[in-house]
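[1] this one's structure only:
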């Protein structure tokens, strides 16, 4: 696949030393991509700065202003887990903008697949609430952006170890966006039971696969080689968005799943195969992953799989 990679040093400006979600995550990824010579094989795309109107597709205007003002005043902690400092608002706008720029590149067929190496992550952020290290919900904004452009069927896959409560809530009453998540359960943030299926016209368009601590390659292979391709084929989406959370790795310090680097490669391979078979544009956006070595190797493997697909 003609693969685009979106990255910018702006993503290093949002930082809290000693916090698991810090700039070293992206530094380690960039170093690994350089070591493997991958930069010369991808199409490098610069992110743009999202505007407030775009962020407000998923977030309350008052909340966006609150984050802006909080950062302007020097910042601190928005909740026990989630920090924001003077440059965090700008960084978060560029994280959103990467997803939107990637979508535009895919819709114009300049690329066939995109990986957004961005932070802060997004899938926990709700309409008016920052949580779980997330300020703005990058993938949810991307899905709303696609709907605004006239698409009517968007499929979101979220393989982060933590359930994407924010993304689920954004589309819980919506049939134009299918949200699929596999995640450790019960675990932070406490949502994501199999009974959560959506409401109203959105019923049946949320699909959660809660997994017990210790679930590993075998369980994920079953989900991503059989269940996910089946759901995608049945829904017949026009676009695939992936919340790529690498904290499913067995070496991750914050979670209790047991997926190997090779197992992550198989997840990605299965997703890409379905996208290619059905000729659906696909965008991956970085979410979690807190063991620097495992994260860097997993992202590099993801991009290698995209180039090979």
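    Looks like it came in fine. Every value quoted in this text rests on a predicted model; they were computed, and no experiment measured them. Residues are numbered from 1 along each chain as shown.
[2] switch to C-alpha atoms for all contacts and neighbour counts from now on
    Will do.
[3] show me the contacts for residue 83.
    When contacts are counted by CA atoms under 8 Å, 6 or more residues apart in numbering, residue 83 is found next to 16, 75-77, 133.
[4] er, residue 257 I mean
    With contact set as CA under 8 Å, 6+ apart, residue 257 has these partners: 161, 184, 212-216, 248-250.
[5] what would these look like in a markdown table with secondary structure and distance to residue 178?
    Supplementary listing: these in a markdown table, determined by DSSP: H, G, I helix; E, B strand; the rest coil; distance: CA to CA, whole Å:
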| residue | secondary structure | distance to residue 178 |
| --- | --- | --- |
| 161 | coil | 19 |
| 184 | strand | 20 |
| 212 | coil | 23 |
| 213 | coil | 26 |
| 214 | coil | 27 |
| 215 | coil | 24 |
| 216 | strand | 25 |
| 248 | helix | 22 |
| 249 | strand | 25 |
| 250 | coil | 28 |
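[6] out of those, who has the most neighbours?
    Ranked by neighbour count (other CA atoms under 10 Å), the contacts of residue 257 have residue 248 at the top, with 34 neighbours.
[7] below is structure B, check it against A:
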């Protein structure tokens, strides 16, 4: 059984982007309530943590952008873009969200945790250097990666983003560097319009942004192929010192904003494979952070599928997420047709021979 940290805070429920907004506090509330049932919490550690400072946020964001979000503190609803609203405590919640990731990295690096899942909001992967967008205030995973490079001296960090939407902000943050390898599987064309297969990075970053743009309708077997044939082999070739996962549950079958067909078994498989390659290349150092997902049942079941794999223990709480051996064997041997993956592999092999 691994030492798995779970980062939660009631403050994350105080971010109120507006009535009927899909990125609602209920997304986390349903997960927090499930964590508190029975003996589930006994399998995890729940560290206390602090918000990041503006100095840390400026590792990835402009001073003007940080000040713009900070100015919303204590205010009523403020629109940062047509989809992205804040309430009185949103800035505070966003600072704690990034703080959860940074604290998780500290504890993983020190050996206090083997891995962690940051159950935070607002999400982050759309936020760019100069602006909040797409429900995201600050880019949590990019801030954490920047911090790991500066404070931990890391030179190779892998970010795998399986959210339904392309993480434009994360990609832009590291488009010109080889210190972060960003891999994204996402619905395309779709919001935010980025993530074409030809977007591979510039200068020193050429080949370090890898995109798998999908047409929709892909499920567990297609995602198993993506992980088995592209993500894991490239991870082995890159030999990262740390793996970060931008985990979106909006690829779940039935998500109101998506058209994918992934089930909890698919999340289990992807997490299991990423943990295995993390054990190979970086002593198991892996941190997962929550991004999108807007079907509450899917959020809960997907989250526990990931958590069960992270801690390495079957969680008997009545939800259909535990991965059977039969399904695992099928996922391992998946050869289902996925032309979008085949196209991405052609691009990837130009930068990563032997994949």
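    That came through fine. No experiment lies behind these values; they were computed from the predicted model shown.
[8] distance to residue 83 of structure 1 added to the contacts of residue 257 of structure 1, as a markdown table?
    Formatted as a markdown table, these follow (distance: CA to CA, whole Å):
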| residue | distance to residue 83 of structure 1 |
| --- | --- |
| 161 | 21 |
| 184 | 24 |
| 212 | 29 |
| 213 | 27 |
| 214 | 29 |
| 215 | 30 |
| 216 | 31 |
| 248 | 23 |
| 249 | 24 |
| 250 | 26 |
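[9] mind checking the SS state of the spatially most central residue of structure 1?
    The structure's structure 1 has its C-alpha centroid closest to residue 243; by CA atoms, centre = their mean the separation is 2.5 Å. When states are read from DSSP: H, G, I helix; E, B strand; the rest coil, the local structure at residue 243 of structure 1 comes out as strand.
[10] that one -> structure 2?
    With TM-score structural alignment as the criterion, residue 243 of structure 1 lines up with residue 246 in structure 2.
[11] tell me who's in contact with the nearest residue to its match once chain neighbours are set aside.
    With sequence-adjacent residues excluded and distances taken as CA to CA, 6 or more residues apart in numbering, residue 246 of structure 2 is closest to residue 161, at 4.5 Å. When contacts are counted by CA under 8 Å, 6+ apart, residue 161 of structure 2 touches 167, 182-185, 245-248.
[12] of these, closest to residue 340 of structure 2?
    Top of the list for closeness to residue 340 of structure 2, among these and by CA to CA, is residue 185 at 10.0 Å.
[13] ok, and the closest non-adjacent residue to that closest one?
    Excluding its sequence neighbours, the residue lying closest to residue 185 of structure 2 (CA to CA, 6+ apart) is residue 212, at 4.6 Å.
[14] hmm, back to that, any chance of the contacts of residue 83 of structure 1 in JSON lines, with distance to residue 121 of structure 1 and secondary structure too?
    As requested, these are exported to JSON lines (distance: CA to CA, whole Å; DSSP: H, G, I helix; E, B strand; the rest coil):
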{"residue": "16", "distance to residue 121 of structure 1": "14", "secondary structure": "coil"}
{"residue": "75", "distance to residue 121 of structure 1": "18", "secondary structure": "strand"}
{"residue": "76", "distance to residue 121 of structure 1": "17", "secondary structure": "strand"}
{"residue": "77", "distance to residue 121 of structure 1": "16", "secondary structure": "strand"}
{"residue": "133", "distance to residue 121 of structure 1": "7", "secondary structure": "coil"}
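[15] among those residues, which two are most distant?
    75 and 133 (13.9 Å).
[16] neighbours around the equivalent of residue 173 of structure 2 over in structure 1, how many?
    Applying TM-score structural alignment, one finds that residue 173 of structure 2 aligns to residue 170 in structure 1. The local packing count at residue 170 of structure 1 equals 21, with neighbours defined by other CA under 10 Å.
[17] same check on the one 3 residues further on?
    Taking other CA under 10 Å as the neighbour definition, residue 173 of structure 1 ends up with a count of 19.
[18] residues contacting the spatially closest residue to it that is not a sequence neighbour?
    Distance criterion CA to CA, 6+ apart; nearest residue to residue 173 of structure 1, sequence neighbours excluded, is residue 202 at 4.0 Å. Contact analysis of residue 202 of structure 1 by CA under 8 Å, 6+ apart lists 171-175.
[19] the same query, at a cut-off of 6 Å, please.
    With contacts taken as CA atoms under 6 Å, 6 or more residues apart in numbering, residue 202 of structure 1 has the following neighbours: 172-175.
[20] which one of those residues is nearest residue 112 of structure 1?
    Proximity to residue 112 of structure 1 was ranked across those by CA to CA; first place goes to residue 175, at 25.2 Å.
[21] hmm, what's the outermost residue in structure 1?
    Seen from the C-alpha centroid of structure 1, the residue lying at the greatest distance (CA atoms, centre = their mean) is residue 73, 28.5 Å away.
[22] strands of the stretch 51-200 of structure 2, start to end?
    Listed in chain order, the strands of the stretch 51-200 of structure 2 (DSSP state E, counting those that start in this stretch) span residues 78-81, 84-86, 115-118, 157-161, 180-187.
[23] orientation of the longest one relative to strand 157-161 in degrees?
    Orientation check (axes from the mean of the first three to the mean of the last three CA atoms, to 10 degrees): strand 180-187 of structure 2 against strand 157-161 gives 10 degrees.
[24] check which helices and strands strand 180-187 of structure 2 sits against.
    Contacts of strand 180-187 of structure 2 with other secondary structure elements, assessed using 3 or more CA pairs under 6 Å, 6 or more residues apart in numbering; DSSP states H and E, are made with strand 157-161, strand 209-214.
[25] give the equivalent position in structure 2 for residue 203 of structure 1.
    When structure 2 is aligned by TM-score structural alignment, the residue opposite residue 203 of structure 1 is residue 206.
[26] residues contacting that match?
    Contact partners of residue 206 of structure 2, counting by CA under 6 Å, 6+ apart, are residue 200.
[27] make sure residue 245 of structure 1 is actually in contact with residue 287.
    Yes: under the contact definition of CA atoms under 6 Å, residue 245 of structure 1 touches residue 287, with a separation of 4.6 Å.
[28] settle it for me: which of those two has more neighbours?
    Here residue 245 of structure 1 and residue 287 are compared on neighbour count by other CA under 10 Å; more neighbours surround residue 287, at 31 against 25.
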